[in-house]
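K.L.:
coords please:
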Amino acid sequence: MGFTIEKKVALVTGANRGIGKTIVETLLAAGASKVYVGVRKLDSADELVAAHGAKVVPVRIDMEDADSIKSAAHKANDVSLVINNAGVYQGGNPLDSDFIESTQYQLNVNAYGQVRMAQAFAPVLKAHGGGAFVQINSVASLRSFPGFAAYCASKAAAYSITQALHLQLTEQGTQVLSVHPGPIRTDMSAQAGLDEVAEPASVVADGIIAALAAGDYHLFPDSLAKQYYEQYQPFATNIVEAITDEV
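P.N.:
Here you go, the predicted structure:
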C-alpha cells in the first residue's frame, strides 16, 4: 500500500501556522488539487487563501467540538487524505495542583480529538477508495519528562489510539501513518523552551509525503526523533506493526 499526493484532495487540521501550514504548502507543491484547512477561526487561513486561491478551502474545526468536525466532514466529502495535526501543549508535572485539569484538557484535544476526526472522516475516506489518515503524534508519546508530563500523557494516549485505528482502518483500505517528531520550530517549541534544538517544519511535511508513498506506518522525521527510533524500532517492527499484519 502506498499513497501519492498528486491530484488528491486533502484536509489538514491546525493548518494556519507552524507544522500544519507547512504541510499545506508542501502538499500543494507536490501536486495536491485542493487542501481543506481546518482552523478554529476561518479568517486565520486568509494568508493561505491569498497565496493559493481556490486550492485552499478553510473549514471550521475545533478539536473539542464534535459537531464542528462532523460539519467539516460533510463539507469536505471529497477528501482522500486527512492529516490530523492540531494539538495543544501545556507544561506541568504530576505534583502540580492543576495537573489533572491540564491533562484532561490535553487529552480532550490531542487524543479524543483524533477519535472525533477518525469517526467523522473514516466513512469519507472509505468512499474514496480508502485513502490515508495521518496522525501527528510526538516522541513524547514514547517517554515522559518532568515538566511535560501532562502533554506526554496525552500524546501517549493519542499514539495508542492511532495503533487501534491502524488495525481498523486497514480493513477498509485506509493507510494510517503515525508521525513522531522531536522538537520542531514552532510556537509550541518556543513555549517549551526547545527552539535551540528545534528543526524546521519542512522535515515533517517532506517526511509525510515520502512515508505515505512508501506505505510506512511510522515516521520519525527529525534528528532527535531518529535517535529515538533507533532504539524503538525492534519493538515497533515486531510488536506494533506485526499485529497489523494479522488483520
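K.L.:
make it CA atoms for all contacts and neighbour counts henceforth
P.N.:
Will do.
K.L.:
What's the first helix or strand after the lengthiest helix in the chain?
P.N.:
When every helix of the chain is counted residue by residue (DSSP state H), the longest turns out to be helix 149-170. Using DSSP states H and E, the helix or strand that directly follows helix 149-170 along the chain is strand 175-179.
K.L.:
And that following strand, what's buried?
P.N.:
With burial defined by 16 or more other Cα atoms under 10 Å, the residues of strand 175-179 counted as buried are 175-179.
K.L.:
would you list the residues you listed in TSV and tack on distance to I209?
P.N.:
Below are those laid out as TSV (distance: Cα to Cα, whole Å):
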residue	distance to I209
Q175	13
V176	13
L177	10
S178	13
V179	11
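K.L.:
can you pull the contacts of the residue nearest the centre of the chain?
P.N.:
Closest residue to the average C-alpha location of the chain: I136 at 2.6 Å, with Cα atoms, centre = their mean. I136 makes contact with 83-86, 178-181, according to Cα atoms under 8 Å, 6 or more residues apart in numbering.
K.L.:
try A15
P.N.:
Applying Cα under 8 Å, 6+ apart, the residues near A15 are 21, 23-24, 37-39, 45, 85-86.
K.L.:
rewinding a little: work out the gap between the longest helix of the chain and the centre of the chain.
P.N.:
11 Å (Cα atoms, centre = their mean, to the nearest Å).
K.L.:
Please identify the buried residues of that helix?
P.N.:
149-159, 161-163, 165-170.
K.L.:
Please generate a structure for the following sequence too, so the two can be compared:
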Amino acid sequence: MDFKNTVALVTGANRGLGKSFVKALQAAGVKKIYAAARDPASIDLPGVTPLRLDVTKPDQIAAAVRAAGDVTLLINNAGITRGSPLMGEQAIAALRDEFETNVVGPLELTRAFAPVLKEQGGGAVVNVLSVLSWLNLTGAATYSVSKAATWSVTNGLRQELKDQGTAVLGLHVGFMDTDMTAGIDAPKTDPLDVARQVLAALADGKDEVYADDMTRAVKAGLSAELGSYRGGV
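P.N.:
Reported below is the predicted structural model:
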C-alpha cells in the first residue's frame, strides 16, 4: 500500500487504538484521514476530518459513505465490551449490544464502502479483532464470542472482496494500554506500536497481525492436541 496516496477512515478515532491509528497514519504521510466517532467534537487531533459515525446506525453509515467517497483504507476499530460471563444475568443483552457494534457494525460499514474501495482501485480493510477471537475470557465471555464472530466475518470478507482487489487484514492483540483495559492488572502493549505493526503489515501485503507475545503464543497453540483455546484465560 502506498500511504502517500492513501485516504483513510478510522472508526472509534477519538481515543485508544483508534487515536493511535490516526497518529500512525499521519506519521506515514497519508493523504487524508477521516476520524470517525459517535461525537465528532471528541476528536482532538489536528489535520483530520472529523466524521459523525455510530456504526450501529445505518443512516449514519450511509451519510459517511456520501461524505467520504474517496476512501482507500477503512479501519474498523470501534468496539465495546459489556464485561459479561455467558451465564450472567445480563448475558443476552450484553451479547446483543456487542454483536451490533463489534460484528454487524464492521460488516455493514465494509459492505457500504466496498463499492467506494473498488472505484478507488481496491484499497484495504482492517478489522480490529483480539486474542479473544480464539480464547474465552470468563469476565468478558460475551465479548469473546463477538470477537470470534468478527474473525469469521473478516475471513469471509477477505474471500469475497478479493476479486475487486480489496485486501482485508485482521488484527489480533491482547491487552493494550487503553481506557478499555484500565482496570486490568496485566502487561499491556502500547497501542501506537500496534498501529505501526498494522501499517507495516499492510505495506508488506500481509492479511493478519499478531501484535504481542501472548497473541503469538495462543496462535501457535491452536493446533495442539489440547488446543490453547480449550483452557480459556
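K.L.:
re earlier: so which two of the contacts of A15 of the first structure are the farthest from each other?
P.N.:
The largest separation in the contacts of A15 of the first structure, counting by Cα to Cα, is between A45 and N85 at 15.1 Å.
K.L.:
State the three-state secondary structure for P58 of the first structure.
P.N.:
Put simply, P58 of the first structure is strand when judged by DSSP: H, G, I helix; E, B strand; the rest coil.
K.L.:
Please say which position in the second structure it maps to.
P.N.:
If you follow P58 of the first structure across to the second structure using TM-score structural alignment, you land on P50.
K.L.:
for F220 of the first structure, same thing?
P.N.:
Using TM-score structural alignment, F220 of the first structure lines up with Y210 in the second structure.
K.L.:
Now that match. Nearest residue, chain neighbours left out?
P.N.:
H172 (5.1 Å; Cα to Cα, 6 or more residues apart in numbering).
K.L.:
residue contacts, the equivalent of the one you found over in the first structure?
P.N.:
Matched to the first structure by TM-score structural alignment, H172 of the second structure sits across from H180. Applying Cα under 8 Å, 6+ apart, one finds that H180 of the first structure lies in contact with 136-139, 141, 218-221, 225.
K.L.:
Buried residues, stretch 28-43 of the first structure. List them.
P.N.:
By 16+ other Cα under 10 Å, the buried positions in stretch 28-43 of the first structure come out as 28, 30, 32-40.
K.L.:
Between the two ends of that stretch, what distance do you get?
P.N.:
End-to-end distance of stretch 28-43 of the first structure: 20 Å, with Cα to Cα, to the nearest Å as the criterion.
K.L.:
In the second structure, what range does that stretch match?
P.N.:
Aligning stretch 28-43 of the first structure against the second structure (TM-score structural alignment) gives residues 26-41.
K.L.:
for that stretch, the distance to its chain's centre please.
P.N.:
15 Å.
K.L.:
Name the residues that touch that stretch?
P.N.:
By Cα under 8 Å, 6+ apart, stretch 26-41 of the second structure touches 3-14, 22, 25, 43, 47-54, 68.
K.L.:
now those residues: which count as buried?
P.N.:
Buried subset of the contacts of stretch 26-41 of the second structure (neighbour count, 16+ other Cα under 10 Å): 3, 6-14, 22, 25, 43, 48, 50-54, 68.
K.L.:
Narrow those to those in helices?
P.N.:
Counting by DSSP H, those contribute 22, 25 to helices.
K.L.:
ok so, going back, take the contacts of A15 of the first structure and write them to CSV, including distance to I209 of the first structure.
P.N.:
Compiled in CSV, the contacts of A15 of the first structure are given as follows (distance: Cα to Cα, whole Å):
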residue, distance to I209 of the first structure
K21, 15
I23, 9
V24, 11
V37, 17
G38, 19
V39, 22
A45, 22
N85, 14
A86, 18
